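Peer 1: Next come a sequence and a model predicted from it.
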Amino acid sequence: MLTIWGRISSINVQKVVWAAGEVGQSFERIDCGGAFGGLREPVFLAKNPNAQIPVLEDGEVCIWESNSIVRYLAARYGAGWIWEEDPARRADADRWMDWMQSALQPALMPLLWGLVRKVPEHADPAKIEASVAKAEQLMEILDQHLSNRGFLAGERFGMADIAVGCGAHRWLNMPVERVARPHVERWYEAIFARPAAQPALVLPVT
């Protein structure tokens, strides 16, 4: 059985929980990080010296960095399903996973800290407005991409849908006014309905 270290309110932990469910692997999840603490404990630092979540343990294998964990689970347990053997199709999925980590996730962070978690030093209206504007730009890119395909890397659900789906879940459930994105919304409804998504995509967003 897998062990996943990290609190479920973390978007990066959500990716891993969802991926584990999609490939049919049972797991124990151990709360740590945020209000749970524990990241500076020697037992955790031995697993990830960066003191960050998530961490995955699979027997003797110990991995940190959420996208790397999702790729590992997909390759080991989801070959031919959420893992693409063809290098071109896999690169298509990889680029969207990287886009999530380098573009969408950072764009959403000021909203999370300012509007959802209400941390005073992040409550600057100008920064929140800029965050919404950047997220809208990225959602337009995503909407256009999904206008002629069912999922991010084609017509089959895959690992990129997990990573970006967690970001879309956060955006679509934040207390902001949003531009309607019909293709994003259609895709999100389809992936949110997946049984493996339910334990990961918790509501409300916190």
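Peer 2: That came through fine.
Peer 1: Please count neighbours and contacts with C-alpha atoms only from this point.
Peer 2: OK.
Peer 1: Could you pull out the helices in this structure for me?
Peer 2: Using DSSP state H, the helices of the chain run over 11-22, 42-45, 66-77, 87-99, 105-111, 125-145, 159-172, 182-192.
Peer 1: Let me know which of the ones you listed is the nearest to residue 205.
Peer 2: Checking the helices of the chain against residue 205 by C-alpha to C-alpha gives helix 159-172 as the closest, at 6.3 Å.
Peer 1: can you count the residues close to residue 61?
Peer 2: Per other C-alpha atoms under 10 Å, the neighbour tally for residue 61 reads 8.
Peer 1: ugh, wrong one, I meant residue 132
Peer 2: Counted with other C-alpha under 10 Å, residues neighbouring residue 132 total 20.
Peer 1: here comes the other one, which I'd like you to weigh against the first:
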Amino acid sequence: MLRILGRASSINVRKVLWACAEFDIPFEREDWGAGFTATDTPEFLALNPNAMIPVIQDGDFTLWESNSIIRYLATRYGHASVYPTEAKARAGIDQWIDWQASDLNRSWSYTFMSLVRHSPAHQDPQALAAGRAEWSRYMQILDRQLAATGAYVAGDMFTLADIPIGLSVNRWFETPFEHPHLPAVRAYYERLSKRRAFCLHGRNGTP
């Protein structure tokens, strides 16, 4: 059985949990990370030298980095419609997974730390306004993409890209500030909410 190390409230752990629910993968999860077992112990560092969650163990195979994990799970346990083997189709999905990690993920950092985590180091009004504007800019990119596809991030069918993007959209709506009107993003959020796996691990009120 798959072993998942990481607290369920982590957005990156929730990617893995959502993938397991989509692909009907049985797993056991252990609480590691903030508020639980420390990740800077020799035991954990032997699994991930970065001391970060999630980590999975699939038999004698250990893997860290959430997007690498969901790609592995989709390849081993998933279906070709979600993560196809054909190079161009897979690349179109991978670009949005990587965009979430490299661009969208960075854009929300200051706003999230300020408004959700209430970090004293992230309370500068000008920096917060700039952070909100930057996050909104990337969400407008997503809105245009979703308007073009009319359904999901990479096309008219649900794919692996919708897991990290869907969790990012959940974070967007759950962070308390006045959001610009993005009708395609809102429709996408409601569309994802019809999926049992997203309701279990995505739209659960935890940004």
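Peer 2: Okay, I see it. Keep in mind it's a predicted model, so treat the numbers as computed, not measured.
Peer 1: For residue 28 of the first structure, find the nearest of the helices of the first structure.
Peer 2: Among these, the nearest to residue 28 of the first structure by C-alpha to C-alpha is helix 11-22 (9.7 Å).
Peer 1: Which part of the second structure matches the closest one?
Peer 2: With TM-score structural alignment applied, helix 11-22 of the first structure matches the range 11-22 in the second structure.
Peer 1: if we can go back for a sec, now distance to residue 205 of the first structure too, for the helices of the first structure, in CSV please.
Peer 2: As requested, the helices of the first structure are exported to CSV (distance: least, C-alpha to C-alpha, whole Å):
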stretch, distance to residue 205 of the first structure
helix 11-22, 10
helix 42-45, 26
helix 66-77, 19
helix 87-99, 21
helix 105-111, 11
helix 125-145, 16
helix 159-172, 6
helix 182-192, 14
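Peer 1: Nearest to residue 31 of the first structure, out of the ones you listed?
Peer 2: Closest to residue 31 of the first structure of the helices of the first structure, according to C-alpha to C-alpha: helix 11-22, at 10.1 Å.
Peer 1: next one: the closest one to chain centre, how far?
Peer 2: 7 Å (C-alpha atoms, centre = their mean, to the nearest Å).
Peer 1: Could you do stretch 53-64 of the second structure as well?
Peer 2: Distance, stretch centre to chain centre, for stretch 53-64 of the second structure: 18 Å (C-alpha atoms, centre = their mean).
Peer 1: what's the span of it from first residue to last?
Peer 2: Using C-alpha to C-alpha, to the nearest Å, the end-to-end distance of stretch 53-64 of the second structure comes out at 7 Å.
Peer 1: list the buried ones in that stretch?
Peer 2: 53-57, 63-64 (16 or more other C-alpha atoms under 10 Å).
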